[in-house]
Structures are given as structure tokens and as C-alpha cells.
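Peer 1: for reference, the sequence and a predicted model appear below.
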Amino acid sequence: MNAELDEWLSHAKTPETRARIRRWARWARFGMVLVIVSVWLVALLVLSVIVIDIADIAFFDSVPWLGWVLLGVLVGLIVGAGGLILLADGRRIKAMYADGRVSVGVITQVTRVEPADPEMVGVSYDLTITATTPGTGEIRRVVNHSNALEIGQRIRFRHNTLDPENQYDALFVDAVAEQDGARQ
């Protein structure tokens, strides 16, 4: 992850943006550590309850609710850390494109992306966009979006480079209404 983080930091133009990227990356990493530690503690708690039950130790007989309270706290910690990861990752991604260029392009292809696990709900779409930028000509980018937009629709997106080969250097901003597109 450090190589990827260093690459995004190199695209940031201001010290404030680099600091925001680092800060949200640290929060996401902290959330991941919390999840891992909490999962290990849940496993340790379950294992200790099994050992206590097999050894017939009377501690949990006198305090039967303690195990459930600990389990509840740990599950709450896992859920909270997962929320922290989602929040921090979303903010990190926005910070990575904060200094980027805004372009308007046309959707040339829509590809449905099925979830990796068939049990998961939620389909997303990879939108291939072609845009003309001053000085470099045409660039192609791919953005992932939760809704299938139509081919030919204009969208606004952020990107950090003008490299025509860097297809995944894009962050979806919004769809451009026809009256907005006429002004551009």
C-alpha cells in the first residue's frame, strides 16, 4: 500500500492535500488494525469459554452475563472499525483527487460488474469515458458507478494525469445535464 500511497502523494499539488491523503490513509489502516485485533479477541473469547466449559471452571456460573457483554463490545468494535474504514477510505479517495483536473466526457461503454461473492447484493457498473483535453487530445478513463448510465451521456469526472493510458485515474463527479453540456 505504501507504493500506491506514494504515487497518489506525488499527484497532490499542495501540502494540505498530501496531509489529508496521509491522514485518511492512517485512519483506514487504524480501522483495519482494530478489525483484526477485535476478530482475534472474539476468537480468543470463544476459545476461552469453550476451555472454561470443558474444565468446568465455575467463574462464568457466578457471572454468566460477562461473556455476552464482552462479545457484544467486541462485535460493536468490529462494526465501528468497519464503519471507520469505509469513512476513511471514501475521504482518502476524495482527497486523492482534490487537486485533479475536472473534465467532461462521453460514456462510450457500460460494463456490468457482478459482485465477487454471489451472496452479496449490489451490482456496479464500469463506465468507459472518452474526453478531449486541451493540449493532449483524447483520453479514456474508467469509473465505477452504482447506477448504469447510458452510452452517449456526458459526465463530469476528476483525474490527476493527462496520460491517455492511465485508464483508472478517474473519480466520478456527476452527470452533466444537457443545458450544462451546451455551455461547455
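Peer 2: Alright, I've got the coordinates.
Peer 1: please make it C-alpha for all contacts and neighbour counts, starting now.
Peer 2: Will do.
Peer 1: what about Trp40, neighbour count?
Peer 2: Neighbourhood size, Trp40 [other C-alpha atoms under 10 Å]: 13.
Peer 1: all strands of this protein, in order?
Peer 2: Counting by DSSP state E, the chain has these strands, from start to end: 101-113, 124-133, 137-145, 154-159, 171-175.
Peer 1: could you list the buried residues of the fourth one?
Peer 2: For strand 154-159, a neighbour-count test (16 or more other C-alpha atoms under 10 Å) marks Arg154, Ile155, Arg156, Phe157, Arg158, His159 as buried.
Peer 1: got another, please set it beside the one above:
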Amino acid sequence: MSDEIREWTALAKTAKTRARIRRWAYLSRVCLPVAVVGFVGTLLMIGVTIVYIASAVDHVVELWWAWSVALGIMIAGFGVWMLAGTNLIAARYADAWTSVGTVVDVVEIEDRDPEAGPVYEVTILAELSEANLRRVMPSNDALQLGQSIRFRHNTFEAENLDDVLFDGLVTDESTG
């Protein structure tokens, strides 16, 4: 178990949440290599098919089962890996506190893919009775300075900048 997973399980308040974190972290760690094996198998099947076609072998159709296995392993591996990553994030913040903070800084990240949309680094400040929290999170939307947002966090450490999960915008109709 990595140090990061140990830290997440230490922050979890219940045994059920700790088990969920360990389970999804394990699946995430195992399924990516499985998906890579499926991808390599698919590449090998492309090469084998080209060789079969180039050598005028009439039995190219018989490769369907190998194609099916390689593609199935790759799709299943990547699918479960993506599902595990999403559920791992949810498990990390399952027992977290929800707070409302104010956007105090929005900076566009320059070091990104130029074909992708803009990415912003948003700094949030929440003044709570336990502590004043400052958190930094990525966002695809340019949030406005002074805008109220709801976020989840596992600690009340003031400068634990990465301990944040966006939980929605606070509007006039919603409550914090």
C-alpha cells in the first residue's frame, strides 16, 4: 500500500470507508497494467493480421477470436480503471466535511495542451469556527472572484491546499 493510500485511509472516519478506499485503489492499481496488456495485444494482432494478409494466407478470418480477446481485455481494463479512479475519489471524500468558501484568486494555467480548453487554478478561502481554510483546486470554468462555492475536505489544516473536492456552486436558492 502506498503512502498516499495510507494517508487517505488514516483520514477516513469509518472502517467501511477505509475498506472502500483500499478496494478502489487496488482495482485502479491492477486494472491499468491489464489494460496495457490488452493494448499491446491489440497492436500485436494488427501486426499478425498484416503478415497474414501480406503472405496471402486464406485463414485471416480465423483470427477473430484473438482480436476479440485482445480488444476485450483492453476495453475491460481501461473501463474498470476509469471506474475505479472515479470511485476512489468519491471514497476519499465519503466521510469529509462540507464547507462553503469564497473564491479569492483565479489563475489560468499556461502549461497545458493548447488544443484543450482553458484550465484555471482556483483558490478558495473558507472562514470556519474550527479554522480558516485555504484550498486550491483546478477548474475548467473561470469562477468569479467573490463567488461562493461548496467543497468537501477531510482536514481542518489551514494550508492543506490539495484537500479539496468541488461540491457545487452556492446560489441564492441553495443553502450552504
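Peer 2: Noted; the coordinates are in hand. These numbers were taken from a predicted model, which means no experiment stands behind them.
Peer 1: superposed, what's their TM-score?
Peer 2: Overlay of the two chains. TM-score (TM-score structural alignment, normalised by the length of the second structure): 0.84; 176 aligned residues with a C-alpha RMSD of 2.6 Å.
Peer 1: quick check: closest non-adjacent residue to the residue nearest the centre of the first structure.
Peer 2: Most central in the first structure under C-alpha atoms, centre = their mean is Asp89, positioned 4.5 Å from the mean C-alpha point. With sequence-adjacent residues excluded and distances taken as C-alpha to C-alpha, 6 or more residues apart in numbering, Asp89 of the first structure is closest to Ala28, at 6.0 Å.
Peer 1: how close does the one you found get to Ile78 of the first structure?
Peer 2: 13 Å (C-alpha to C-alpha, to the nearest Å).
Peer 1: by contact count, what packs against the lengthiest helix in the second structure?
Peer 2: What stands out as the longest helix in the second structure, according to DSSP state H, is helix 15-54. Here helix 15-54 of the second structure touches helix 3-11, helix 64-92, going by 3 or more C-alpha pairs under 8 Å, 6 or more residues apart in numbering; DSSP states H and E.
Peer 1: got the angle between the last one and strand 148-153?
Peer 2: Same thing as helix 64-92 of the second structure. Taking axes from the mean of the first three to the mean of the last three C-alpha atoms, to 10 degrees, one finds helix 64-92 of the second structure and strand 148-153 inclined to each other by 100 degrees.
Peer 1: cool, and the shortest one?
Peer 2: Using the same axes, to 10 degrees, the interaxial angle of helix 3-11 of the second structure with respect to strand 148-153 works out to 100 degrees.
Peer 1: mind giving me the packing neighbours of helix 3-11 of the second structure?
Peer 2: helix 15-54.
Peer 1: change it to 10 Å
Peer 2: Counting contacts by 3 or more C-alpha pairs under 10 Å, 6 or more residues apart in numbering; DSSP states H and E, helix 3-11 of the second structure packs against helix 15-54, helix 64-92.
Peer 1: over to the longest one?
Peer 2: Packed against helix 64-92 of the second structure, as judged by 3+ C-alpha pairs under 10 Å, 6+ apart, are the following elements: helix 3-11, helix 15-54, strand 165-169.
Peer 1: take the ones you listed and write them to a markdown table, including distance to Arg112 of the second structure.
Peer 2: What follows is those, written out as a markdown table (distance: least, C-alpha to C-alpha, whole Å):
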| stretch | distance to Arg112 of the second structure |
| --- | --- |
| helix 3-11 | 25 |
| helix 15-54 | 24 |
| strand 165-169 | 21 |
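Peer 1: for Val106 of the second structure, which of those is the nearest?
Peer 2: For these, proximity to Val106 of the second structure was assessed by C-alpha to C-alpha; strand 165-169 is nearest, at 14.7 Å.
Peer 1: where does that closest one end up in the first structure?
Peer 2: Mapped onto the first structure using TM-score structural alignment, strand 165-169 of the second structure spans residues 171-175.
Peer 1: what's the mean gap between the matching stretch and the aligned bit of the second structure?
Peer 2: Mean deviation of stretch 171-175 of the first structure from its aligned counterpart in the second structure after superposition (mean C-alpha distance after the TM-score superposition for the first structure): 0.5 Å.
Peer 1: between Ala28 and Ile78 of the first structure, which contacts overlap?
Peer 2: Residues touching both Ala28 of the first structure and Ile78 (C-alpha atoms under 10 Å, 6 or more residues apart in numbering): Leu34, Leu84.
Peer 1: give me the more crowded residue out of the two.
Peer 2: A direct count of neighbours by other C-alpha under 10 Å for Ala28 of the first structure and Ile78 places Ala28 higher, at 24 against 21.
Peer 1: the more buried one contacts Met1, correct?
Peer 2: No. Using C-alpha atoms under 10 Å as the test, Ala28 of the first structure is too far from Met1 to be in contact (11.5 Å).
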